[in-house]
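**Q** pasting the structure only:
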């Protein structure tokens, strides 16, 4: 297979536009918001006006009619400056809008997608549970059909974009029955609008990083929603979300690549400006080699997510490539953040420098949307190795 990952003129124009936005709008504001743990509403509104939340959604639903490569490009450029803003976009599109676009009825798409694409509303993805972790198939949240309603009980944790002032819905996985032959739980996906009685959103978590993104625990106590809020086929919710997670891993890989490249950007700047022993520290070969290694890692990380995104866009199998990209890029992000902090010395430990924020934000990339261990398991399985 011949691979050409050079960007088209349209994709390159998008990249430059988001790069300029990230440096001119996000960078001057996000540090202060981050330290105060505030959600960047003004920045998100501007991103909505730019069409970023509708990049891979068709124009008929209010989107930009682009593709997943376009979304990844935007995520990478944003994450070069800040990951809280980038993850808000990633989760809003990959986990909020895409399940409805992929599996929703025409009525559901018409009802929800225009506002989600405009950035006027955010959707969330209610999969992880307090006792579940990586075992998404061990869902304990239940939904029982009573007449024309689903009655939902249970809880979810670590849910991004679930409690902002503009959060409109959470798509929740719940057990809706048992397989008649195997007795295994049938997991379905159900749309729960914000503000539904019995649906409680906890206070924001106190997190190590991503401090300007919204992450909360959710609880459902006899939450009643219309039967029409079922997303896709009953009993197919787990399979649907596996597809959504595969796509999301491509997006997270793009975000991780952006963080890794941002560490290179900041390290180059600092190495030129910081003088020690009468010369810029960048004149020292030890610093040069460290930054060269960082750039190499970021470059190869980009090649990985471009490959996975290209396969996705072309309708080819991409599960293995998405897992490889996510595994490698998240490792690279952590490695580059550590090295960038080391290059900055004591200043790298000060929150006024972006690399301190990048260091705090990097670790979650090895955990969220499938841990590194899960990625290795998926890669091995795709190679035909079974437990």
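**A** Structure's in. What do you need? Treat the numbers as computed from the prediction; the structure is a model and nothing was measured.
**Q** from here on, contacts and neighbour counts on C-alpha atoms
**A** Will do.
**Q** count of residues packed around the closest residue in space to residue 312 that isn't next to it in sequence?
**A** Once flanking residues are discounted, residue 312 sits nearest to residue 318: 5.9 Å by C-alpha to C-alpha, 6 or more residues apart in numbering. Residues near residue 318, counting by other C-alpha atoms under 10 Å, number 20.
**Q** mind listing what residue 318 touches?
**A** If you count contacts by C-alpha atoms under 8 Å, 6 or more residues apart in numbering, residue 318 has them with 246, 308-309, 311-312.
**Q** and stretch 154-166, which residues are buried?
**A** Within stretch 154-166, the residues scored as buried using 16 or more other C-alpha atoms under 10 Å are 154-164, 166.
**Q** next one: stretch 373-385
**A** Neighbour-count burial for stretch 373-385 flags 374-379 (criterion: 16+ other C-alpha under 10 Å).
**Q** among the contacts of residue 318, which are in helices?
**A** 246, 308-309, 311-312 (DSSP state H).
**Q** need those residues in TSV with distance to residue 42 and neighbour count, can you?
**A** Formatted as TSV, these follow (distance: C-alpha to C-alpha, whole Å; neighbours: other C-alpha atoms under 10 Å):
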residue	distance to residue 42	neighbour count
246	30	22
308	32	29
309	29	30
311	35	17
312	32	21
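**Q** what about residue 206, neighbour count?
**A** 11.
**Q** likewise residue 216?
**A** Residue 216: 19 neighbours (other C-alpha under 10 Å).
**Q** structure two is appended below for comparative analysis:
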């Protein structure tokens, strides 16, 4: 492991996490992949082990560790070959909980963040809409203030943990006439009257519950506002750094897993009396793929290091997601080819890996949207600044 970024404590944490996943998670993966529902007990076990609180304050039950512990968690989750399970975990920890910690007041943190870290509550983040996709600024969901309440109307889609979560972190327009400058963020209890959810059937990420959610005159207390009114877009942009970096790390980790599996298979599989890993054409293809993975991994570690120091790395994290997810798709596609017909069989990992990986260039902002964002930053010299 790269000693520039990982200490002995990091390595010990990785080993304990690997042991935990092997014992508690791996035996259940096939069931969760088939049912599309992750058993509730595992959330509590993650909480008891402290995995949900890795980079959250000790005052709320967290461990306040550096971001490389987060990287380890993401990497190891990818190597149990269930993109859906991994997504459910990181959508809770690094999407919903990020907003609670950064924008929530003390009451909100006690009510939602503390039980989230403990594994007693599950959260989801509701930004994407049926009509808008990656166009966050084009959001139509509204939250209009009426006395001590906001009334929310609209819909969200492709929401990970959208069925079984206990609360929702919701973005809505509080001042629609201001466009993206009129957006706010709220935390909403799942059982609030007027919320309904429909489960979506997906190509991959089968273990996770993904939903379309409707809000029909949903009344939420004004105290459930996260941060300041009309500052939601700035908050979302600020946290995109971590979300996109996480997706970049996920991508290099699943590519690494695919390469490790393929190499082991190639060393054991023989044709015409020779192991597959002795054929020059396959050897050269493999090392090209390995090099692409290593380049992305090292870049992602570098961005993590900068984010860990508090730097504003929206551009770099966007590059991470754009290039790493593309790389992972290409690596896994070729690794399936290395396995030949067996790569196409469900009992081998490549079929699921291929399905799960394909969401990488789509979710959390499509590659096309990311290229346009980067074009504005690199070519047009547009500057995005942290929320104040």
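**A** Alright, I've got the coordinates. Just so it is clear, the model here is predicted, and its values are computed rather than measured.
**Q** rewinding a little: and the counterpart of the residue nearest to residue 312 of the first structure in the second structure, how far is that from residue 66 of the second structure?
**A** Under the alignment (TM-score structural alignment), residue 318 of the first structure pairs with residue 313 in the second structure. From residue 313 of the second structure across to residue 66 of the second structure, the span is 16 Å (C-alpha to C-alpha, to the nearest Å).
**Q** go on, residue 368 of the second structure?
**A** Separation of residue 368 of the second structure from residue 66 of the second structure (C-alpha to C-alpha): 31 Å.
**Q** hmm, back to that, of the buried residues of stretch 154-166 of the first structure, which belong to strands?
**A** Of the positions in these, 154-160 sit in strands, assigned by DSSP state E.
**Q** among the residues you listed, which one lies nearest to residue 205 of the first structure?
**A** residue 158 (8.2 Å; C-alpha to C-alpha).
**Q** burial measure for the closest residue to residue 352 of the first structure other than its chain neighbours, as a count.
**A** Excluding the flanking residues, the one nearest residue 352 of the first structure by C-alpha to C-alpha, 6+ apart is residue 31, at 7.3 Å. Residue 31 of the first structure is flanked by 20 other residues according to other C-alpha under 10 Å.
**Q** quick check: residue 179 of the first structure touching residue 185?
**A** Yes - at 6.2 Å, residue 179 of the first structure counts as touching residue 185 under the criterion of C-alpha atoms under 8 Å.
**Q** for these two, indicate the residue with more neighbours.
**A** Neighbours were counted for residue 179 of the first structure and for residue 185 using other C-alpha under 10 Å; residue 185 has more, 19 against 11.
**Q** find the centremost residue of the first structure, please.
**A** residue 90 (3.9 Å; C-alpha atoms, centre = their mean).
**Q** ok, that one touching residue 75?
**A** Yes - the pair residue 90 of the first structure and residue 75 passes the contact test of C-alpha under 8 Å, sitting 7.0 Å apart.
**Q** can you tell me the element residue 89 of the first structure falls in?
**A** helix 83-90 (DSSP states H and E).
**Q** helices or strands next to that helix in the packing?
**A** Applying 3 or more C-alpha pairs under 8 Å, 6 or more residues apart in numbering; DSSP states H and E, one finds that helix 83-90 of the first structure contacts helix 68-79, helix 237-273.
**Q** distance between it and the chain's centre?
**A** Chain-centre distance of helix 83-90 of the first structure: 7 Å, with C-alpha atoms, centre = their mean, to the nearest Å.
**Q** which residue in the first structure lines up with residue 303 of the second structure?
**A** Using TM-score structural alignment, residue 303 of the second structure pairs with residue 308 in the first structure.
**Q** its match reaches residue 316, doesn't it?
**A** No - taking contacts as C-alpha under 8 Å, residue 308 of the first structure lies outside contact range of residue 316: 9.4 Å.
**Q** can I get the ones in helices among the contacts of residue 318 of the first structure in a markdown table including distance to residue 284 of the first structure?
**A** Shown next, in a markdown table, are these (distance: C-alpha to C-alpha, whole Å):
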| residue | distance to residue 284 of the first structure |
| --- | --- |
| 246 | 42 |
| 308 | 37 |
| 309 | 38 |
| 311 | 41 |
| 312 | 43 |
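**Q** where in the first structure does stretch 329-345 of the second structure fall?
**A** So stretch 329-345 of the second structure sits over residues 334-350 in the first structure, by TM-score structural alignment.
**Q** not counting that stretch itself, show me its contacts.
**A** Under C-alpha under 8 Å, 6+ apart, the answer for stretch 334-350 of the first structure is 259-260, 263-264, 266-267, 270-271, 287, 290, 294, 353, 355-356, 358-359, 362-363.
**Q** list the buried residues of that stretch.
**A** Buried, per 16+ other C-alpha under 10 Å, within stretch 334-350 of the first structure: 334-344, 348-349.
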